[in-house]
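J.: prediction below, plus the sequence it came from.
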Amino acid sequence: MDLQLERRTAVVTGASAGIGRGIATCLAREGARVALVARRADRLAELADELAAQGPHRPVVVQADITEEAGRRAAAAQAEEALGPVSILANSAGGRRPSGLTASDDEWAAAMNLNFESMRRLTTLFLPGMRAAGWGRVINVTGKSEPPRVSGEFCAKAAAHAWAKGLSRELGPDGITVNSLAPGRILSEQMLRNYTDADRAEHVKEIPVGSYGHPEDIGRLAAFLASPGAAYITGTVIPVDGGLRRYQF
């Protein structure tokens, strides 16, 4: 299926590993011109070399920490200088931070900033260009917002879902869609670091399709949502979890 992304420009955060890398890979293979954003320049350069050998464009490497205002502004400026107006933004940076029941205010703020505020603020930088063009795609990698415990991470994801839904309603008339993807058990660098082989074997027993997912399982859906063919899909939270979650919607 031709996703008609050859002339589109995309920014992918968290692109040095895991789900961000999978999204960047799928967009680049579909012909999009991609800016890879993350803190680890060496990992970004490796990915850029790999994708340049597979597709028509060499991705642009943008080393930046989007949890900081200066980093977000630098990332937006460098991406637009290299690619021109950006029409696709994939917000896939995020992760765990200590933020449980006894966590400090600073720890809670760090978790919310990493998993929600940075995404919101970076998106705001690209919206004027998308609105002027009358076309845009915002794709957020979030997760489940049904908390198994007190956690800033889960609260941030719930906030991201509410923000994205409201944003989709405001931006629909401008030809911009906003969607969120909720990964399940994805075999990423974080999963390999945080869980043992025995842990992952137990996890698989809970997944109806019988296996972990892979970053490109998220990437392929993100590429479709970024395409003109997904123009009528907006304001959604789409689980990509092999049937793991038990809730209906």
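T.: Right, received. Where do you want to start?
J.: for the rest of this, base every contact and every neighbour count on C-alpha atoms.
T.: OK.
J.: that's a strand at V62, yeah?
T.: Yes - with DSSP: H, G, I helix; E, B strand; the rest coil as the criterion, V62 is part of a strand.
J.: excluding chain neighbours, what is closest to it?
T.: V37 (4.9 Å; Cα to Cα, 6 or more residues apart in numbering).
J.: give me the neighbour count for that neighbour.
T.: Per other Cα atoms under 10 Å, the neighbour tally for V37 reads 32.
J.: pretty sure it contacts S16?
T.: Yes - V37 lies in contact with S16 (Cα atoms under 8 Å); the separation is 7.5 Å.
J.: assign the residue nearest to V62 to helix, strand or coil.
T.: Put simply, V37 is strand when judged by three-state DSSP.
J.: gap between it and L171?
T.: With distances taken as Cα to Cα, to the nearest Å, V37 is found 24 Å from L171.
J.: residues in contact with stretch 50-68?
T.: If you take Cα atoms under 8 Å, 6 or more residues apart in numbering as the criterion, stretch 50-68 is touched by 25, 28-41, 44-45, 48-49, 71-72, 74-75, 78-79, 82, 113-114, 118, 122.
J.: hold the first one in mind and look at this next one:
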Amino acid sequence: MDLQLAGKVALVTGASAGIGRTIARMLAAEGCRLAILARRRPLLETLAAELPAGAGTLVLAEDLTDPGSAPRIRDAVLGHFGRCDILINNAGGSRGQPPGELGAEAVWQEAMELNFHAARRLTHALVPAMRAGRFGRIVNVTGPDEPFSINPANAPNGATHIWAKALSREVGRDGITVNSIPPGRIRSEQIDARVMPDEASRRAWAEKEVPAGYIGQPEDLAVLAVWLASPLARYITGQVIHVDGGTRRSSN
């Protein structure tokens, strides 16, 4: 199937590893021109070298928690490509707390800054250009907002889903869609290092919690992100679509 993405300009944040890196590769394979962003420039440069020459890749080493980063990124992308059609807000991270602890104020503030405000600021900076082009795809890779435990990342996930829904109603007539994808357990740096560092723990989790029977790979989520970024997904907006192998128990 032709996703009609050839020549589209996409900005992927958190592109240095895992889900973001995989989404960038898939978008490039579909013919997108790419801006890739993260804090670790060497990993971005390695990725850029792997992408097709036609991607014309722009490498942006930025810390999105810096409030001044959004206008810098906007100006760099628009200055290089002339437009931005697709924004993949993938940068973020979990902030779990030890059992019985509620967490320091600084941890909660940092989690909200990284997992909500950073993507909101960057999106708001780029929406005017998308409106001018009468096309835009905004895909937020978020996380679950089900309160399994005290995790400072849960509140920003919920905030992102509500903000994205409101934004989708604001920009829908401009040809812009806004959707969110909360991943379940997907193999990544964070999951492998912090949550399930060995194969035995991954197998035990999958057997107990995942109806699909395995921990997902980045490709399992990236295929949805790329589809939502395409012109074909024009009637899908304001949605929160879980990619978790059936782990989530709620039906809505």
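T.: It's in. All values derive from a computational prediction rather than experimental measurement.
J.: that older thread, okay, and the common contacts of V37 and S16 of the first structure?
T.: With Cα under 8 Å, 6+ apart, V37 of the first structure and S16 have common neighbours L44.
J.: contact partners for the residue nearest the centre of the first structure?
T.: Residue closest to the average C-alpha location in the first structure (Cα atoms, centre = their mean): S92, at 2.4 Å. By Cα under 8 Å, 6+ apart, S92 of the first structure lies in contact with V12, T13, G14, A15, I19, G20, N140, V141, T142.
J.: repeat that for 6 Å
T.: T13, G14, G20, V141 (Cα atoms under 6 Å, 6 or more residues apart in numbering).
J.: let's see if you can find the most crowded of those residues.
T.: Neighbour max across these (other Cα under 10 Å) = T13, 32 neighbours.
J.: what sits closest to T25 of the first structure if chain neighbours are left out?
T.: Nearest one to T25 of the first structure, counting by Cα to Cα, 6+ apart, is L51 at 6.8 Å.
J.: how near is the one you found to V141 of the first structure?
T.: 21 Å.
J.: and R245 of the first structure, by the same measure?
T.: Counting by Cα to Cα, the gap from R245 of the first structure to V141 of the first structure is 16 Å.
J.: what comes up buried for the top helix by length along the second structure?
T.: Taking DSSP state H as the criterion, the second structure has its longest helix at helix 154-171. For helix 154-171 of the second structure, the neighbour count (16 or more other Cα atoms under 10 Å) marks 154-162, 164-165, 167-168, 171 as buried.
J.: contacts only, for the equivalent of I19 of the first structure over in the second structure.
T.: Residue pairing (TM-score structural alignment): I19 of the first structure is matched to I19 of the second structure. By Cα under 6 Å, 6+ apart, I19 of the second structure lies in contact with P218.
J.: element containing I19 of the second structure, please.
T.: Applying DSSP states H and E as the criterion places I19 of the second structure in helix 18-29.
J.: can you check G243 of the first structure too?
T.: Here G243 of the first structure is assigned to no helix or strand, by DSSP H and E.
J.: tally of neighbours for it?
T.: Neighbours of G243 of the first structure using other Cα under 10 Å come to 14.
J.: mean shift between the longest strand anywhere in the first structure and the second structure?
T.: Scanning the first structure for the strand with the most residues, using DSSP state E, yields strand 176-183. With mean Cα distance after the TM-score superposition for the first structure, strand 176-183 of the first structure departs from the second structure by a mean of 0.4 Å once superposed.
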